[in-house]
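Colleague: sequence and predicted structure below; questions after.
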Amino acid sequence: MNYRHAFHAGNHADVLKHVALLAICDALTAKPAPVFVLDSHAGRGLYRLDDDAARRTGEAAGGIGRLIELGRQCPPLERYLRAVQACRMAHGSHAYPGSPWLLAHALREQDRIAACELQAEEAAALRQTFAGDHRVAVHARDGYAALKALLPPRIGDTRFGRGLVLIDPPYEAQLEEFDHALAALRSALERWPQATYALWYPIKRRRSLQPFLRRATNLPARSTFVAELMVHPDDSPLRMNGSGMLLLNPPWRLDIALKTTLPALVAALGEPGASWRLDWLKAAA
């Protein structure tokens, strides 16, 4: 696998994923019971937008860079922007938080995080970032295999009834990745059926998503919806026009929170013809 997230850190897809991630964390931590989160493709956890990889693509300029410029003009996105600012206060003005950093920022002392990363260099960086945080366990292993090994979660005498599994694979072979992700979700739901599951996916050719979404409705989840952000018109096969989050067993009112933020993201990051979508594939009975 040749994928390196540093080339794409802070772009529009990261913004969508991280806005949704923080909304889920806030919903889960609204109750006092401990929460367990498994991040299956964690990356290095912390990025610099002034390094060679980020400068080479310049993708962050059209994502977090644009939101930073707008600042307080985007009230629905203040939660996310505060988290990015906290990261920069801790790690410098060019820092950008990956999902493990945001999880550690949003969760509490009693919560636990398992961050999985297969690439040795990225896993080493992840360990360094969280060397002093006892809540975060870094696993240098395949994230899909970790779902089988680590779910249902139990650490010491603590059994976790509530939590989140975040799956954010590289999609180097897009259609095959959908197969792997759906199989992993089905197996994980059998092991830990009450958890929330969030799968990020790219949107290139819309028609290629239809079989994936039809199959997602057959997963053994209580409820399922998708939240999508299109920053380009949905008609170009040559680029990633947007991305989406498949959310299984979402927390109560998560859809309402995202309906508030998605239009703000389109206004801030989209070109003419940009759009957003939030559709329930399966509503709770």
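Modeller: Right, received. Where do you want to start? Numbers count the residues shown, from 1 in each chain.
Colleague: all contacts plus neighbour counts: C-alpha atoms, from now on.
Modeller: OK.
Colleague: could you check which helix or strand contains Phe36?
Modeller: Element membership of Phe36, judged by DSSP states H and E, is strand 35-39.
Colleague: hold the first one in mind and look at this next one:
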Amino acid sequence: MFSYRHAFHAGNHADVLKHLTLLATLRHLMRKPTPLLLVDTHAGAGIYRLDSDAAQTSGEAGEGIARLQATPAPSHHRSKTVPAPASSAQGAMQNEALADYLEVVARFNPAARGAWRVYPGSPLLMHALMTEPDRAVVHDRLKLFELHPTDAQALRAHIDQLDAGRQVTMTRQDGLAGLKALLPPPPAAGGSRRALVLIDPSYEIKSDYAKVAEAVQDALKRFATGVYLVWYPIIPRPEAHGLPRRLRTLAQQAGRAWLDATLHIGAAADGAGLTASGMFVINPPHTLKALLDDALPQVLDTLREGRGRGAAWSVEAGAARA
């Protein structure tokens, strides 16, 4: 049950899609100066060494975040509205969301010369945004769940180093079960209730797919206006193919807007490993589709190098029901 360790996969193409989408969504939500409840149901260890034995064994970061760090974007993808990044670590990535993602990761590698050695997981990326000077005064809250004993211990140690007090809490528990007690979130001053929930299990167990769908269905009943992000693998398994369809149905039944972004970097030479994944967002920001439509071609151009057939990206979206 506890065999999966994200340390082997940190910074790979799936993390790139997941965290690019997460940060772009959070940036939009944080334009409003009212507190957010941020929930990560499968938080992992929180931060990962890219020079560890685990990362070096898999080599996945080398084909993921490391390539984005090192490879300039094609000039025809550059946005006229985003200035060239000051840090060479960002290369020439000019899409607003992609440049922001790389800049945030770069903050965790301030002394790095050459390839980055550290990759922040979702908990530390969310914490980084909620503690930026302009946002810190709002006092967002971050609730983390992690069930794996080793990762839970590492996550707690990393949280202690943040010295975040009650603003960040962590529980060793099944996050899908723990989510129920958090929704709807308590009202902030003025009565507003706002929440973002990230759901990204390993899906090692087939029943995880059904549990994710059930958790989202329950969450929409408890708090229909929350923003829900679900990462899922694209693999030849009926449960995997069925999950995004089920999530779309749940969003439509609830009358909520949705977005489904996928990234397939192409088959590996040996045909092994995960090559594609998706991010399904319920109640996405209205800006998200355009940002991903512009960013994902750049990501694919960089990550597909040396790969075989199947490389592709897509962003589908549906409007809320009036």
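Modeller: Okay, I see it. Just so it is clear, the structure is predicted and the values come from calculations on it, not from any experiment.
Colleague: TM-score of the superposition?
Modeller: Aligned and superposed, the two chains score 0.91 in TM-score terms (TM-score structural alignment, normalised by the length of structure 1); 282 aligned residues with a CA RMSD of 2.3 Å.
Colleague: which residues are contacting the strand holding Phe36 of structure 1?
Modeller: The set of residues that contact strand 35-39 of structure 1 without belonging to it, under CA atoms under 8 Å, 6 or more residues apart in numbering, is 28-29, 99-100, 110-116, 143, 147, 153, 160-168.
Colleague: and the residue nearest to Pro152 of structure 1 when sequence neighbours are not counted, how many residues sit next to it?
Modeller: Leaving out its chain neighbours, the residue that sits closest to Pro152 of structure 1 by CA to CA, 6 or more residues apart in numbering is Trp192, at 5.1 Å. Applying the criterion other CA atoms under 10 Å, we find 19 residues in the vicinity of Trp192 of structure 1.
Colleague: Trp192 of structure 1 corresponds to which position in structure 2?
Modeller: Residue correspondence, TM-score structural alignment: Trp192 of structure 1 in this structure matches Phe223 in structure 2.
Colleague: ok so, going back, how close does the strand holding Phe36 of structure 1 sit to structure 2?
Modeller: Here the mean offset of strand 35-39 of structure 1 against structure 2 after fitting is 0.7 Å, by mean CA distance after the TM-score superposition for structure 1.
Colleague: how many neighbours does Leu162 of structure 2 have?
Modeller: 12.
Colleague: the strands in structure 1, which residues?
Modeller: Read by DSSP state E, structure 1 holds these strands, from start to end of the chain: 35-39, 46-48, 95-97, 112-116, 136-139, 154-155, 158-159, 162-167, 196-203, 224-230, 242-248, 275-282.
Colleague: figure out which of those strands is closest to Gln174 of structure 1.
Modeller: For the strands of structure 1, proximity to Gln174 of structure 1 was assessed by CA to CA; strand 196-203 is nearest, at 8.5 Å.
Colleague: which strands and helices sit next to that closest one?
Modeller: With contacts defined as 3 or more CA pairs under 8 Å, 6 or more residues apart in numbering; DSSP states H and E, the secondary structure elements packing on strand 196-203 of structure 1 are strand 162-167, strand 242-248.
Colleague: of all the ones you listed, which lies closest to Gly65 of structure 1?
Modeller: For these, proximity to Gly65 of structure 1 was assessed by CA to CA; strand 242-248 is nearest, at 17.1 Å.
Colleague: contacts for the closest one?
Modeller: For strand 242-248 of structure 1, using CA under 8 Å, 6+ apart, the contacting residues are 12-13, 16-17, 196-204, 221-232.
Colleague: can you check which part of structure 2 it sits on?
Modeller: When strand 242-248 of structure 1 is aligned against structure 2 using TM-score structural alignment, it corresponds to residues 276-282.
Colleague: got the buried residues for that stretch?
Modeller: Under the neighbour-count criterion of 16 or more other CA atoms under 10 Å, stretch 276-282 of structure 2 has Ala276, Ser277, Gly278, Met279, Phe280, Val281, Ile282 buried.
Colleague: that one vs structure 1, mean deviation?
Modeller: Mean for stretch 276-282 of structure 2 is 0.6 Å (mean CA distance after the TM-score superposition for structure 1).
Colleague: which of the contacts of strand 242-248 of structure 1 are buried, as a ChimeraX select command?
Modeller: A single ChimeraX command selects the buried members of these (16+ other CA under 10 Å):
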select :12,13,16,17,196,197,198,199,200,201,202,203,204,221,223,224,225,226,227,228,229,230,231,232
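Colleague: count the neighbours of the counterpart of Gln173 of structure 2 in structure 1 for me.
Modeller: Using TM-score structural alignment as the criterion, Gln173 of structure 2 maps onto Arg141 of structure 1. Arg141 of structure 1 is surrounded by 17 other residues when neighbours are defined as other CA under 10 Å.
Colleague: isn't Arg141 of structure 1 right up against Glu122?
Modeller: No - using CA atoms under 8 Å as the test, Arg141 of structure 1 is too far from Glu122 to be in contact (11.2 Å).
Colleague: Val104 of structure 2 corresponds to which position in structure 1?
Modeller: Using TM-score structural alignment, the partner of Val104 of structure 2 in structure 1 is Ala83.
Colleague: in structure 2, what residues pair with stretch 118-128 of structure 1?
Modeller: On the basis of TM-score structural alignment, stretch 118-128 of structure 1 is assigned to residues 147-157 in structure 2.
Colleague: can you count the residues close to Pro252 of structure 1?
Modeller: I think there's a mix-up here, since residue 252 of structure 1 is Trp and not Pro. Number of residues near Trp252 of structure 1 (other CA under 10 Å) recorded here: 11.
Colleague: and it, how far from Ala283 of structure 1?
Modeller: 12 Å (CA to CA, to the nearest Å).
Colleague: now for the nearest residue to Thr29 of structure 1 once chain neighbours are set aside, how many residues are close by?
Modeller: Using CA to CA, 6+ apart and skipping residues adjacent in sequence, the residue nearest Thr29 of structure 1 is Leu107, 7.0 Å away. Leu107 of structure 1 is surrounded by 21 other residues when neighbours are defined as other CA under 10 Å.
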